[in-house]
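Q: 3D model of this:
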Amino acid sequence: MPELQLDGLVGPTHNYAGLSLGNLAATSNAGAVSAPRAAALQGIAKMRLVHALGAPQGLLLPHDRPNLGLLRAMGFAGDDRQVIAAAANEDPQLLAAAWSASSMWTANAATVSPAADTMDGRTHLTVANLATMPHRAQEWPGTLAQLRLAFADSRHFAVHGPVPASFGDEGAANHMRLAPAHDAPGVEVFVYGVNQGGRFPARQHPRASMAVARRHGVRHAIMAPQADAAIEAGAFHNDVVAVANGTVLFAHEQAFADRQDLLDRLDRQVPGFCLVEAPADEVSLEEAVSSYLFNAALVTVEDGMALVLPQEARDNPRVWRWLQRVQQDDGNPIQHLHVRDLRESMRNGGGPACLRLRVQLTDEEVAAVDPRFLLDKDRFDRLEALIERWWPETIAPADLGNPDLMQQCRAARAALLDLLGIAPAELGES
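A: Take a look at the predicted model:
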């Protein structure tokens, strides 16, 4: 049974505005000059690797940015150029939110429960409301439109709107699935945060997680609290400190508040459960967060599993030594370490796992996905050529008030839709 990887294509408006409280990489790079073209090409290179490893690869599209609808709803009036100029003068942070390319991190696009886990035997997807952060809360309508287009076949898929915004839901970044095989019934772990009195917000509300499990009709669900210490260290999502694939939980020792209870339940409920855990005295929480060691993409390959890691994981000697021991240990299936340069995404706070949404499907279900969202070698080549031609080379903070940049980014996205054969009206856009 294949696992479709849906990566977010980095949009032409990729910039460093530092909008995400608790995301240490994003806030520490606020105000730096970004490189949208390089960022998108780095993302494509990562998709090519995963495709070469044998996984079906697709993409979700960057949203229409800047979001002038948001700015007009906030009282800015006039034609498009006047709206941009006024927002740049009066509220630069709101303007930066309107430009945000954060939909590239599709681990936050939705939560997915495959057909093998659900009561009605269909794959269920609930779009995330991302209510905690204003720059992300604007994403769900555009994401929902794409998911409903890509997974339109109701015989196989059910696509749900967001959980009410009173209960923050951040999607698959706080969801893990463990099972003996992709097509076998599994256990879904919904990780939520509390962090009472902490510096940083806990973005996943427990009621949101429970609501998604109910909507999807998940047969075997576990609700697991994230450790406050992990959130305080900068693990704003669970996928910064833990990821699962097949029977493997790959995690930091301090990822979960009730660690032993979770491990005991997984050991009872997942045949062949395998824990690959970094002890805190070998890899600190701070090192895990700065290297995005656990934000690796853990992928099933022909002879076991492979980790797709950011360059930052290899650059940290302690992290890399531990990873090499994991690779050499015959007691787990992780046999391959693949390192890729994703520095543009990493500097904005998202690594390999942030960039992809995993959808475990049968061959018949893969065939039911709208093919315009799927990639092959020819599509990779054409996307790279399009990005080289249309994506801005750099964006500085002051550029966000430039109407000419707005026009360039709009033209770039229009060229992308044309290449894929997707009409704006199909996404609810004029």
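Q: okay, CA-based contacts and neighbour counts for the rest of this
A: Will do.
Q: quick one: contacts of the helix or strand containing Ala158?
A: Per DSSP states H and E, Ala158 falls inside strand 157-160. Outside strand 157-160, the residues that touch it by Cα atoms under 8 Å, 6 or more residues apart in numbering are 122-127, 144, 147-148, 151.
Q: where's the next helix or strand after it relative to the chain centroid, distance-wise?
A: Downstream of strand 157-160, the next assigned helix or strand under DSSP H and E is strand 175-178. Here strand 175-178 is found 14 Å from its chain centre; the criterion is Cα atoms, centre = their mean, to the nearest Å.
Q: List of residues touching strand 175-178?
A: Applying Cα under 8 Å, 6+ apart, the external contacts of strand 175-178 come out as 111, 186-191, 238, 243-249, 270.
Q: which one of those residues is nearest Pro352?
A: Within these, proximity to Pro352 (Cα to Cα) peaks at Val243, which comes in at 11.4 Å.
Q: what's the nearest residue to Leu70 if we skip its chain neighbours?
A: Ala98 (6.6 Å; Cα to Cα, 6 or more residues apart in numbering).
Q: Who are the contact partners of that neighbour?
A: By Cα under 8 Å, 6+ apart, the neighbours of Ala98 are 65-68, 70-71, 135.
Q: just Gly142 next, same as before
A: Per Cα under 8 Å, 6+ apart, neighbours of Gly142: 63, 427.
Q: can you map out the strands along the stretch 251-400 of the chain?
A: 274-278, 297-301, 304-310, 334-340, 356-360 (DSSP state E, counting those that start in this stretch).
Q: Tell me which of these is the most buried.
A: strand 356-360 (a mean of 24; mean count of other Cα atoms under 10 Å).
Q: So which other helices or strands are in contact with it?
A: strand 3-8, strand 110-113 (3 or more Cα pairs under 8 Å, 6 or more residues apart in numbering; DSSP states H and E).
Q: 10 Å instead?
A: Applying 3 or more Cα pairs under 10 Å, 6 or more residues apart in numbering; DSSP states H and E, we find strand 356-360 packed against strand 3-8, strand 57-60, strand 110-113, strand 123-127, strand 297-301.
Q: can you give me the angle it makes with strand 297-301?
A: Angle, strand 356-360 to strand 297-301, by axes from the mean of the first three to the mean of the last three Cα atoms, to 10 degrees: 40 degrees.
Q: Need the contact partners of strand 356-360.
A: With contacts defined as Cα atoms under 10 Å, 6 or more residues apart in numbering, strand 356-360 is touched by 1-9, 47, 56-60, 104-116, 123-125, 171-173, 182-183, 297, 299, 366.
Q: run this one through as well so I can compare:
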Amino acid sequence: MRSYEMNFDGLVGPTHNYSGLSVGNIASRNNASAISNPKQAALEGLAKMKTLADMGLKQGVLAPQERPNIYMLRQLGFTGDDAKVMRDAYQQAPSVFLSCCSASSMWTANAATVSPSADTADNKVHFTPANLTNKFHRATEPEITSRVLKATFSDTSRFVHHAPLPFNEHFGDEGAANHTRLCANHSHSGVELFVYGRYAFDESKLSPKVFPARQTYEASQAISRLHGLSPDNAVFIQQNPDLIDQGVFHNDVIAVGNENVLFFHEQAFLDTDLKLAEIKQKLRADSLHYICVQTSEVSVENAIKSYLFNTQIVTLPSGEMAIIAPTECQENEQVNRYLTTLIQQNTPIKHVHYLNVKQSMKNGGGPACLRLRVALNEDELNAVNPSTVINQLQYDRLTTWVNKHYRDKLAENDLCDPLLLHEVRTALDELTTILNLGSVYTFQQN
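A: Take a look at the predicted model:
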């Protein structure tokens, strides 16, 4: 049975803003307090989804979170009606309030880790929502993420949904941003690469000194067990701690894979040669392409600035591969020169498509951050909630929805406007009908 990789992009939420909440993410901190454009951000994201769908790829969408997160603010002691809760929180604890307004769920590479049925012991697709314990503004996401995933993949005969790992730094899990799957093609069993930043229970091991390592070895192992992977289906690789300290907060900032291609910077990992040999031995693929970018070709600084590795590598209907890159890669002289040379070499990557996702890039997320990869066979694909699949009709409906409900500009002090919460809830209530999700939001259930 034929299988496909389907990308589910996060729909940018109505409170998209620049609060600089993500320590270790240089772009996020550099653009803190800038005025954002939620409407433009959402339309950029939808245009990206439509572009990939028009290329013949399977493309879906995941709904955003409800923000501001009034329920968390009440849990933290703010009382009164919603307007008072928002006003008091902004005045008394502005950092907490801004964290509760984050639209960071747009980066669905952090939504979950997904293992396809070709790899798992029970031959079902397994989902584990990331607990995101390292950042408060993201640690409030897993409950709604779980509901959205269950509404999107509801067939229990084909899909298994696990609870997030324990909400403790020892099991810090950042989802698919630290997970890559290699395979001959998506119909075959593959090797899942779990990239971690540190050991939680062994402080003698190398770890970063400046910025936090968000993914632990113990979390990666737990997910492999939950998903029923055999030792032959998993490889555990430590991220180079020096690169974390330079701003490589997730593995998908320095490496990306697709089918039989692993595209990575030479400084990305520890014990690189040993781990590459382990992948090759376990995968047993006739043709495995390691594309290692040397520092002399692209510096770590330019890789981070352009998000060269936070690109998507996709397999086109023709069988050739393409890189989906942000326009920042085209604008960076060193990176543009490298990509121009790459597509002329003897690798499966033959095309580069540049997309404008500048609103996301300013907040520290490129094309790869915006999507959750789900490999599905034809039966599983047919079991996906069809209203979450991007086609011309859904694209038009969602574009109309964004233009109707989103603001053009959002400054930091706009986030405590009581009208904004009303606008968000009105929009999300309509969105759940468009996407046929049911009552996934707490305000709907209350």
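Q: Report the TM-score for the pair.
A: For this chain pair, the superposition-based TM-score is 0.97 by TM-score structural alignment, normalised by the length of the first structure; 429 aligned residues with a Cα RMSD of 1.3 Å.
Q: Filter the contacts of strand 175-178 of the first structure down to just the ones in strands.
A: Within the contacts of strand 175-178 of the first structure, membership in strands is found for 111, 187-191, 243-245, 248-249, as judged by DSSP state E.
Q: What is the nearest of the residues you listed to Arg314 of the first structure?
A: Val243 (18.2 Å).
Q: hmm, which two among the ones in strands among the contacts of strand 175-178 of the first structure are most spread apart?
A: Longest span within those, Cα to Cα: Thr111 and Val248, 19.3 Å.
Q: how about the helices in the stretch 201-350 of the second structure?
A: Listed in chain order, the helices of the stretch 201-350 of the second structure (DSSP state H, counting those that start in this stretch) span 217-226, 241-244, 272-283, 300-306, 327-331, 333-342.
Q: Among those, show me which one is buried the most.
A: Counting by mean count of other Cα under 10 Å, the most buried of those turns out to be helix 241-244, with a mean of 22.
Q: hmm, back to that, higher neighbour count, Thr111 and Val248 of the first structure?
A: Thr111 (28 against 24; other Cα atoms under 10 Å).
Q: what about that one, distance to Glu344 of the first structure?
A: 25 Å (Cα to Cα, to the nearest Å).
Q: cool, and Gln324 of the first structure?
A: 25 Å.
Q: again, but for Arg136 of the first structure
A: Distance from Arg136 of the first structure to Glu344 of the first structure, by Cα to Cα: 19 Å.
Q: and what of Gly75 of the first structure?
A: Distance, Gly75 of the first structure to Glu344 of the first structure, by Cα to Cα: 33 Å.
Q: Neighbour count: these two, which is higher?
A: Taking other Cα under 10 Å, Gly75 of the first structure and Glu344 do not tie; Glu344 has more neighbours (24 against 9).
Q: how about that one, what's its match in the second structure?
A: Superposed on the second structure with TM-score structural alignment, Glu344 of the first structure falls opposite Gln359.
Q: ok, and the closest non-adjacent residue to Asn37 of the second structure?
A: Asn37 of the second structure's closest residue in space is Lys409 (Cα to Cα, 6+ apart), at 4.5 Å.
Q: who are the neighbours in contact with the counterpart of that neighbour in the first structure?
A: Under the alignment defined by TM-score structural alignment, Lys409 of the second structure is paired with Thr394 of the first structure. Residues counted as contacts of Thr394 of the first structure (Cα under 10 Å, 6+ apart) are 12-15, 33-38.
Q: Which part of the first structure matches stretch 418-429 of the second structure?
A: Against the first structure, stretch 418-429 of the second structure falls on residues 403-414 (TM-score structural alignment).
Q: Sorry, wrong one. I was asking about stretch 108-122 of the second structure.
A: So stretch 108-122 of the second structure sits over residues 106-120 in the first structure, by TM-score structural alignment.
Q: The equivalent of Asn15 of the first structure over in the second structure: what's it in contact with?
A: Here Asn15 of the first structure is matched to Asn17 in the second structure, going by TM-score structural alignment. Taking Cα under 10 Å, 6+ apart, we find Asn17 of the second structure in contact with 31-38, 41, 98, 101-104, 359-360, 362-363, 409-412, 414-415.
Q: Filter the residues you listed down to the buried ones.
A: 31-32, 34-38, 41, 98, 101-104, 359-360, 362-363, 410-412, 415 (16 or more other Cα atoms under 10 Å).
Q: mean deviation of the helix or strand hosting Arg148 of the first structure from the second structure?
A: In this assignment (DSSP H and E), Arg148 of the first structure forms part of helix 140-150. Mean deviation of helix 140-150 of the first structure relative to the second structure after superposition (mean Cα distance after the TM-score superposition for the first structure): 0.7 Å.
Q: now stretch 403-411 of the first structure: how far from the chain's centre is it?
A: That offset, for stretch 403-411 of the first structure, works out to 26 Å (Cα atoms, centre = their mean).
Q: who touches that stretch?
A: Under Cα under 10 Å, 6+ apart, the answer for stretch 403-411 of the first structure is 11-13, 64-66, 80-85, 99, 390-392, 395, 399-400, 412, 414-417.
Q: For the residue most central in space within the first structure, which three-state class applies?
A: Here the mean C-alpha position of the first structure is nearest to the C-alpha of Ala107 (Cα atoms, centre = their mean), at a distance of 2.3 Å. Secondary structure state of Ala107 of the first structure, per DSSP: H, G, I helix; E, B strand; the rest coil, is helix.
Q: Which residue of the first structure lies farthest from its centroid?
A: Using Cα atoms, centre = their mean, the residue of the first structure lying farthest from its centre is Gly78. It sits 34.9 Å away.
Q: element containing it?
A: Using DSSP H and E, no helix or strand contains Gly78 of the first structure.
Q: And it? What does it align with in the second structure?
A: Using TM-score structural alignment, the equivalent of Gly78 of the first structure in the second structure is Gly80.
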